[in-house]
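[1] Below is the sequence, then the predicted model.
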Amino acid sequence: MNLLTEENRKRIGNRLFYVALLIELILMIAEKSEYYFDFESYVFRVTFALTVLAVVIKRHDKKQWLLIVAVWVFTFICYRITGRNELLRFSTFVMAAQNINLGKTMKATFWINLTGFVAIALLAVTGIMGDVYKVMDYGRGNENELRYVFGFGHPNTLWGCVYALMLLWLWVYGSKARLWMWGVLLGLLLLVGKLTASRTALAIGLFTFVLGLIVRYATGIGRKKIIYVLTSLVTPVFCVAFSTWASSVGYIPRYEFGHPWYTVVTWIDENLNNRLQNIYRDTAKHAGSLQTWKLFSDKESFEYFDMGWVRLFYWYGIIPAALIALLVIAFIYLCYRQRDAWTLILILSLSIYTVIEATFVSVYIGRNMLLPVLGVYIGYYLERMRNDSKS
């Protein structure tokens, strides 16, 4: 009896992936709280080893192996140059997701996130760990501004977790949700938006909510090619273009008072809570501003700031970030092949959100709920190509 049949290899590989995903989700939830854990790098090594094993155990043809090895070589080179191993870890995680049960995986991810985030809030409310609210200057010139955090350390972190739950809910339950469920979701978004005072993030959340309603009740819209084309123009094209511009105008002499663009830049900057000028002003070497971008980043480019697409180019380099942008376009194409408007909503919303917040440009795999979807859809496409070559 051959224990390493293709079916058994797939089953073993999938179980390894599920274990890695569970560990990553628990680690991400712990990081969202005010609990300090000092052994993250060791946990990342364990989950990376699990996903490598999952990739190796699963069956691949020669062309697929060439692609896998090429990705590993490129991301390993990026790691050696920048000292950051996220591209290697994330790409391996995506490749390990091939053939998983996507519906059950996303549903489990939603409920694990919901349980963890509720636990963080309850620990804060009961006084066990974390603050319910914080009074400080959040960059708006008010030193006594009160915003609620419910154990998440910062109001934007609280909002980001509710936002992630909304995206997961849309993917898992949106297509069958009744109107009253949409009403509850809207009320929750408005309540959390009020408590956290995260204005721009709330606007993106409401925009996503409207898109979800349209896809839910506009029958057949997911089969329209135009929505996939329009999404690819917004993300990554517009998101990258705006972020590139933003990284060049933070506080540069040609945009000082009296310049024709001064009013426009100032208005945008004020509505983004000074994110443009902070890229230039927050560090002595102006980390994240356009002059700090390189074809490949380096081990000295480690500073944090809010704008996510800018961080992507700064942390990893122009070439890796450009390839990621192309991968997003490819992902949109795969959604079109699947006629999957729900994943399309998540791609669009996350890309716009990442312009202003870097929550999803992170070392934590568990933050990005789209990685398993990407892995499965790439698997579908490669399998289809293999079958077409046989026919």
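    Great, that's in hand.
[2] From now on I want contacts and neighbour counts done on CA atoms only, so please keep to that.
    Will do.
[3] can I assume Leu146 sits in a strand?
    Yes: secondary structure of Leu146 (DSSP: H, G, I helix; E, B strand; the rest coil): part of a strand.
[4] what's the nearest residue to it if we skip its chain neighbours?
    Val135 (4.4 Å; C-alpha to C-alpha, 6 or more residues apart in numbering).
[5] distance of Leu168 from Asn368?
    Relative to Asn368, Leu168 is positioned 10 Å away (C-alpha to C-alpha, to the nearest Å).
[6] who's more crowded, these two?
    Leu168 (24 against 16; other C-alpha atoms under 10 Å).
[7] In this structure that one contacts Phe110, no?
    Yes: using C-alpha atoms under 8 Å, Leu168 makes contact with Phe110 at a distance of 5.7 Å.
[8] on that earlier part again, wait, is the residue nearest to Leu146 part of a helix?
    No: under the criterion used here (three-state DSSP), Val135 is strand, not part of a helix.
[9] Would you mind listing the residues in contact with it?
    143-147 (C-alpha atoms under 8 Å, 6 or more residues apart in numbering).
[10] putting a second one here so we can go through both:
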Amino acid sequence: MDGKSKMEIGNTKIKNKYSLERIGIIVFYVSVLLELIIVIIDKSNYINPIEGQLFRITFVFACLKVLLTKYTKKEWLAMLAFGILGLISYKMTGRNEILRIVVFIAACKNVDMRRMLKFVFYTTLAGCMILVLLSISGIYGGVALVNDFGRGYIQTRYTLGIGHPNALHCMFLMLLSLGLYLYNDRMRWYYYIVLFGLNYGLFVLTDSNTGMLMSMCMIIGAVLIRYWKGIRQQVWIYGAGIGLFLLCIAFSVLAADSRVAKPSKYWFENPWVAEAESHLNGRIIDLYYGSVNQEGTTATWSLFSRPENNYYFDMGFVRLFYWYGIIPAAIYVILHILLILQLYKRRDGTGLVMVSVFAIYTLVEAHLVSVYIGRNYILFLMGMYMSDMLYLGSEKEAYIWNAGKLI
């Protein structure tokens, strides 16, 4: 075979490689788009009768992206290990979220994740604006709720088509956080003032204390990263981020343990739990008196959970342990810490602010602990950095049909 023929064969292989990768990326975008549409539908008043089928389609598309992507030997082994974890979880609980997340994170390889996150940002923003416009125009969805929201008096709080006032401010927080993560380095000082104004204006409509406070923390954190010279280079802020995350986990575990909380007559004998509950508007007490079997307390936790653990409550990290089990939750804690270490290596200060705000928010709200991949932006960051987080990189890569050659 002459040199020209060898060159032609080499060029053909390169073209085939890029064709497969391009197809895989397109398929992955379709998968993410479907995930986002599912999220938007869930935020509306519409009950989606085919949600489960749509999740299966997104899973198949993500699997197809994996099949059309080259991975290193370590990456294939990591996928296998986490896949087994997902299968065990599915077998023990009937939940397929871990398996879906494993495939989703693996499918993020070779995808420009910042561009993907911009796609997520604008698609979610457009979806929420459509719900708001449909609501205020009277076409579909409620504008406000009149109810006693656990504060002992009747209130009118606005939803603007997004189901619940807390959910409305939650979506503002999520979009605000993602927008600042993507564009903070290009922000003008007066943009932050506009964001403060929007947050306060929305608070007047929703009266959502948690959403307002967390949004304010996100804006202040972004301002500090933007204008405090050299702060993003400092190791201590990333250490503080890890400490804050672990503190949120520890608080959740202790609050859910009846031996620590000491519930008694719809209150708590433990003074610090009682003090925390006075600010959390029934979130801890709901674990002990919201169900017959005290669903969510540590007495209902197990290593891999069980099918009966399907009760809904607000505290996100408690739900993580309750829904999925102690072992999967512990693995997530480790991965979250590794993610923060990766943010330190890249001096990604705004990313640190975002995951820290999300940690505090997940302490009291379970928005990020759900069946919806498209609304958990931490999973996108893990997809961006997972190979580096676990040191899985290598020069040799192969598609699944050639993976045996890597051994």
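    Received the coordinates, thanks. No experiment lies behind these values; they were computed from the predicted model shown.
[11] TM-score for these two?
    Superposed pair, TM-score by TM-score structural alignment, normalised by the length of structure 1: 0.93. Supporting alignment: 386 aligned residues with a C-alpha RMSD of 2.2 Å.
[12] just the contacts of Val135 of structure 1 now: which is nearest Val355 of structure 1?
    Val355 of structure 1 has its nearest neighbour among these in Arg147, at 22.7 Å by C-alpha to C-alpha.
[13] which position in structure 2 aligns with that closest one?
    The criterion is TM-score structural alignment: under it, Arg147 of structure 1 has Arg157 as its aligned partner in structure 2.
[14] What is the burial count for its match?
    Around Arg157 of structure 2 there are 21 residues (other C-alpha under 10 Å).
[15] Neighbours of the counterpart of Leu173 of structure 2 in structure 1, how many?
    Mapped onto structure 1 by TM-score structural alignment, Leu173 of structure 2 lines up with Tyr163. Counted with other C-alpha under 10 Å, residues neighbouring Tyr163 of structure 1 total 22.
[16] The residue mapped onto Ala70 of structure 1 from structure 2: neighbour count?
    Alignment note (TM-score structural alignment): Ala70 of structure 1 maps to Ala81 of structure 2. Ala81 of structure 2: 13 surrounding residues under other C-alpha under 10 Å.
[17] Next one: Ala81 of structure 2 from Lys4 of structure 2, what distance?
    In terms of C-alpha to C-alpha, Ala81 of structure 2 sits 44 Å off from Lys4 of structure 2.
[18] do Lys91 of structure 2 as well
    Counting by C-alpha to C-alpha, the gap between Lys91 of structure 2 and Lys4 of structure 2 amounts to 55 Å.
[19] For these two, indicate the residue with more neighbours.
    Neighbours per residue (other C-alpha under 10 Å) separate Lys91 of structure 2 from Lys4, with Lys91 holding more: 14 against 9.
[20] That one matches what in structure 1?
    Using TM-score structural alignment, the partner of Lys91 of structure 2 in structure 1 is Arg80.
[21] Just the buried positions in the helix or strand hosting that match, please.
    Element membership for Arg80 of structure 1, per DSSP states H and E: helix 62-82. Within helix 62-82 of structure 1, the residues that count as buried by 16 or more other C-alpha atoms under 10 Å are 68, 71-72, 75-76, 78-79, 82.
[22] mean per-residue distance, that helix to structure 2?
    Average distance, helix 62-82 of structure 1 versus aligned residues of structure 2 after superposition (mean C-alpha distance after the TM-score superposition for structure 1): 1.0 Å.
[23] Just give me the neighbour total for Glu7 of structure 1.
    Quick note: Glu7 of structure 1 (other C-alpha under 10 Å) scores 12 neighbours.
[24] what helix or strand does it sit in?
    Secondary structure assignment for Glu7 of structure 1, by DSSP H and E: helix 6-32.
[25] Show me what that helix is packed up against.
    helix 40-57, helix 86-96, helix 102-125 (3 or more C-alpha pairs under 8 Å, 6 or more residues apart in numbering; DSSP states H and E).
[26] Can you say which of those is nearest to Ile12 of structure 1?
    Closest among those, once you apply C-alpha to C-alpha, is helix 40-57, at 7.4 Å.
[27] Find me the equivalent region of the closest one in structure 2.
    Under TM-score structural alignment, the match for helix 40-57 of structure 1 in structure 2 covers residues 51-68.
[28] quick one: that stretch to chain centroid distance?
    18 Å (C-alpha atoms, centre = their mean, to the nearest Å).
[29] list the buried ones in that stretch?
    Those would be 54-55, 57-68, for stretch 51-68 of structure 2 by 16+ other C-alpha under 10 Å.
[30] Relative to Gly351 of structure 2, which of those is nearest.
    Ala62 (24.9 Å).
[31] who's in contact with the closest one?
    For Ala62 of structure 2, the contact set (C-alpha under 8 Å, 6+ apart) comprises 27-28, 31, 103-104, 107.
[32] rerun that using 6 Å as the cut-off
    28, 104, 107 (C-alpha atoms under 6 Å, 6 or more residues apart in numbering).
[33] Please name the residues that touch the second one.
    Okay, so that is Phe104 of structure 2. Ala62.
[34] Give the equivalent position in structure 1 for it.
    So, by TM-score structural alignment, Phe104 of structure 2 is matched to Phe93.
[35] Then the first one?
    In structure 1, the residue matched to Phe28 of structure 2 (TM-score structural alignment) is Phe17.
[36] how many other residues sit next to its match?
    Neighbours around Phe17 of structure 1, by other C-alpha under 10 Å: 28.
[37] distance of it from Met369 of structure 1?
    14 Å.
[38] try Leu25 of structure 1
    Taking C-alpha to C-alpha as the measure, Leu25 of structure 1 falls 10 Å from Met369 of structure 1.
[39] Name the nearest residue to the match of Arg147 of structure 1, ignoring sequence neighbours.
    Arg157 of structure 2's closest residue in space is Thr206 (C-alpha to C-alpha, 6+ apart), at 5.0 Å.
[40] what residues are up against that neighbour?
    Here Thr206 of structure 2 is in contact with 157-158, 165 (C-alpha under 6 Å, 6+ apart).
[41] residue in structure 2 matching Ser301 of structure 1?
    Match for Ser301 of structure 1 (TM-score structural alignment): Asn309.
[42] so is its match in a helix, a strand, or just coil?
    Following three-state DSSP, Asn309 of structure 2 is assigned to coil.
[43] If we ignore the residues flanking it in sequence, what's nearest it?
    Trp323 (5.7 Å).
[44] quick one: what's aligned to the one you found in structure 1?
    Residue mapping for Trp323 of structure 2 onto structure 1 gives Trp315, with TM-score structural alignment as the criterion.
[45] how much space between that match and Tyr353 of structure 1?
    Taking C-alpha to C-alpha, one finds Trp315 of structure 1 at 18 Å from Tyr353 of structure 1.
[46] For the two, indicate the residue with more neighbours.
    Using other C-alpha under 10 Å, the more surrounded residue of Trp315 of structure 1 and Tyr353 is Trp315, with 29 against 24.
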